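>>> sequence unknown, structure follows:
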């Protein structure tokens, strides 16, 4: 029987997020708290490696967003201090959060005003920001499900039997990716979130199935504003 392929997914640490703006492609760096979260996440990851006797891939994957890249760098440094050397942090657009296209980094109010003033488009539905299937009718925009499919394809393509591959990205696209991989059902996507920089360990078995092995999901508060 072929070996399992192990994958660790980490949401980036806390960062200087601008209020009122969907957080997908904001270019701001980690806060001091976010850097500490990344180092603590590396400690948890090292414990998972030791407990399960995992073999760490030398490349850590990260999205192009600064907060994800910085989190990956902090994780790599801390893992090295703990005896788990890595060779590189490799950036990829495949791990990005949902793209809002031409509305990137506008506030929610500005996005809704733009659609209201454009005779070609209807107003977005209430709660559109967290609607898994809604895609802004703007050039380059994705739905959350589309972003999740992109991330799921990347996780599957980079998984290596017998190795642990680490990916640093964004909570919403990771959750939707887990749905596409059969780890989360539809209802769980909205009910769950991810803690900053805490690893979740998933694996791909020889029979083609994905499963969640370790790392707690964060339970979202009812009515809370969803973030990446």
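Yep, that arrived. Values in this document were obtained by computation on a predicted structure and should not be read as measured data.

>>> going by C-alpha atoms from here, please, whenever you check contacts or count neighbours.
Fine.

>>> what helices or strands is the lengthiest helix in the chain leaning on?
When the chain is scanned for its longest helix (criterion: DSSP state H), the result is helix 32-52. On a contact count with 3 or more Cα pairs under 8 Å, 6 or more residues apart in numbering; DSSP states H and E, helix 32-52 meets helix 66-81.

>>> run the chain-centre distance for the next helix or strand after the longest helix of the chain.
The helix or strand immediately downstream of helix 32-52 is strand 56-62, counting by DSSP states H and E. Relative to the centre of its chain, strand 56-62 is centred 15 Å away, using Cα atoms, centre = their mean, to the nearest Å.

>>> do the same with stretch 10-24
12 Å.

>>> likewise stretch 108-118?
27 Å.

>>> one step back: and the contacts of the longest helix of the chain?
12-15, 54-56, 70-72, 74-76, 78-79, 82, 84, 196-199 (Cα atoms under 8 Å, 6 or more residues apart in numbering).

>>> any buried residues in it, and which?
34-46, 48 (16 or more other Cα atoms under 10 Å).

>>> could you check the angle strand 56-62 makes with the helix or strand hosting residue 157?
In this structure, residue 157 sits in helix 144-158 according to DSSP H and E. With axes from the mean of the first three to the mean of the last three Cα atoms, to 10 degrees applied, the angle from helix 144-158 to strand 56-62 works out at 150 degrees.

>>> what's helix 144-158 in contact with?
Contacts for helix 144-158 (Cα under 8 Å, 6+ apart): 7, 94-99, 130-135, 165, 172-181.

>>> so which of those belong to strands?
Members of the contacts of helix 144-158 lying in strands (criterion: DSSP state E): 7, 165.

>>> what subset of the contacts of helix 144-158 is buried?
Using 16+ other Cα under 10 Å, the buried ones in the contacts of helix 144-158 are 7, 94-99, 130, 132, 134-135, 165, 172-181.

>>> picking that back up, among the contacts of helix 144-158, which are in helices?
Those of those lying in helices (DSSP H): 172, 173, 174, 175, 176, 177, 178, 179, 180.

>>> then this one, side by side with the first:
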């Protein structure tokens, strides 16, 4: 039976607001981010050649601009490497964790809002990186909830692909580091303690295989090991 593989790519570097934890910022890639996306084409094509994998012609991308721009650079980069052109489909399901009504506010502003609202308790000191904490604000979700959302999308899309292909095939998913790591936990690939210990390099693919029984395994591609004291900026 042919293998189906998800290539997870964290978007490239982008124009991120300082000390603003919301990952729904609507800003574009920096030039460095575009360079990272261009380099990913070489990495991806090298893996396809090394393992004799075919490439699914549809890239699934987060609808946030930095995700779509990364996918577009990759699509353009493969224009002379595939027999048929790639296309991009955008999905809200691949977005990073939502801060709800606190989207794109600074950390200090969010903490002030919670302090001034008598209905809410003060958040834990690690609230930004705490996998289980959910801001008590409309539309907010925890990192674990975001991971469930992304994991369901990955599993559904690869289950579909398994019914369509007769060769080992890779499908590209462009999204966000924290959501991908939490999704990998829900798919049984990362232990819970590994979520915080690891990150993802910008535009460097991690390849995960979905087996026919529905289980997943890590094939190749490096997670980034966080250094001590490294800020949580996913």
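The structure has been received and is ready for your questions. All figures in this text were calculated on a predicted structure; none of them were measured in a lab.

>>> quick check: TM-score for this pair?
In this superposition the chains share a TM-score of 0.96, using TM-score structural alignment, normalised by the length of the first structure; 227 aligned residues with a Cα RMSD of 1.1 Å.

>>> sorry, back to before: any of the contacts of helix 32-52 of the first structure buried? List them.
By 16+ other Cα under 10 Å, those give 12-15, 56, 70-72, 74-76, 78-79, 84, 196-199 as buried.

>>> not counting its neighbours along the chain, what's nearest residue 195 of the second structure?
residue 181 (5.9 Å; Cα to Cα, 6 or more residues apart in numbering).

>>> so what corresponds to that neighbour in the first structure?
The alignment partner of residue 181 of the second structure in the first structure, by TM-score structural alignment, is residue 175.

>>> thought that match was touching residue 195?
No: counting by Cα atoms under 8 Å, residue 175 of the first structure stays clear of residue 195, with 11.9 Å between them.

>>> identify the residues contacting residue 186 of the first structure.
residue 179.

>>> and it, what's its match in the second structure?
Under TM-score structural alignment, residue 186 of the first structure pairs with residue 192 in the second structure.

>>> against residue 198 of the second structure, how distant is its match?
11 Å (Cα to Cα, to the nearest Å).

>>> same thing with residue 92 of the second structure?
24 Å.

>>> out of these two, which sits in the more crowded spot?
Shown here are residue 92 of the second structure and residue 198; by other Cα atoms under 10 Å, residue 198 has more neighbours (18 against 12).

>>> how much space between the more buried one and residue 43 of the second structure?
For residue 198 of the second structure relative to residue 43 of the second structure (Cα to Cα), the value is 20 Å.

>>> kindly report the same for residue 145 of the second structure.
Counting by Cα to Cα, the gap from residue 145 of the second structure to residue 43 of the second structure is 30 Å.

>>> over to residue 97 of the second structure?
Taking Cα to Cα, one finds residue 97 of the second structure at 27 Å from residue 43 of the second structure.

>>> what of residue 203 of the second structure?
Residue 203 of the second structure is 9 Å from residue 43 of the second structure, by Cα to Cα.

>>> list the contacts of the spatially most central residue of the first structure.
Nearest to the geometric centre of the first structure sits residue 170, at 2.5 Å (Cα atoms, centre = their mean). Neighbour list for residue 170 of the first structure: 10, 11, 12, 68, 95, 96, 97, 228 [criterion: Cα under 8 Å, 6+ apart].

>>> I'd guessed the fifth one sits against residue 63; true?
Spelled out, that is residue 95 of the first structure. Yes: the pair residue 95 of the first structure and residue 63 passes the contact test of Cα under 8 Å, sitting 4.7 Å apart.

>>> overlap in contacts of these two?
168, 169.

>>> give me every residue that touches the nearest residue to residue 85 of the first structure once chain neighbours are set aside.
Closest residue in space to residue 85 of the first structure, ignoring its immediate chain neighbours: residue 79 at 6.4 Å, by Cα to Cα, 6+ apart. By Cα under 8 Å, 6+ apart, the contact set of residue 79 of the first structure is 42, 43, 46, 85, 86.

>>> check residue 13 of the second structure too.
Counted by Cα under 8 Å, 6+ apart, residue 13 of the second structure has contacts 29, 30, 32, 33, 34, 36, 202.

>>> ok, now which ones touch residue 78 of the first structure?
Residue 78 of the first structure touches 39, 42, 43, counting by Cα under 8 Å, 6+ apart.

>>> recalculate using a threshold of 10 Å.
38, 39, 40, 41, 42, 43, 46, 72, 84, 85 (Cα atoms under 10 Å, 6 or more residues apart in numbering).

>>> got it, and residue 120 of the second structure?
Taking Cα under 10 Å, 6+ apart, one finds 113, 114, 135, 136, 137 in contact with residue 120 of the second structure.

>>> out of these, which are buried?
Looks like these have 114, 135, 136 buried, using 16+ other Cα under 10 Å.
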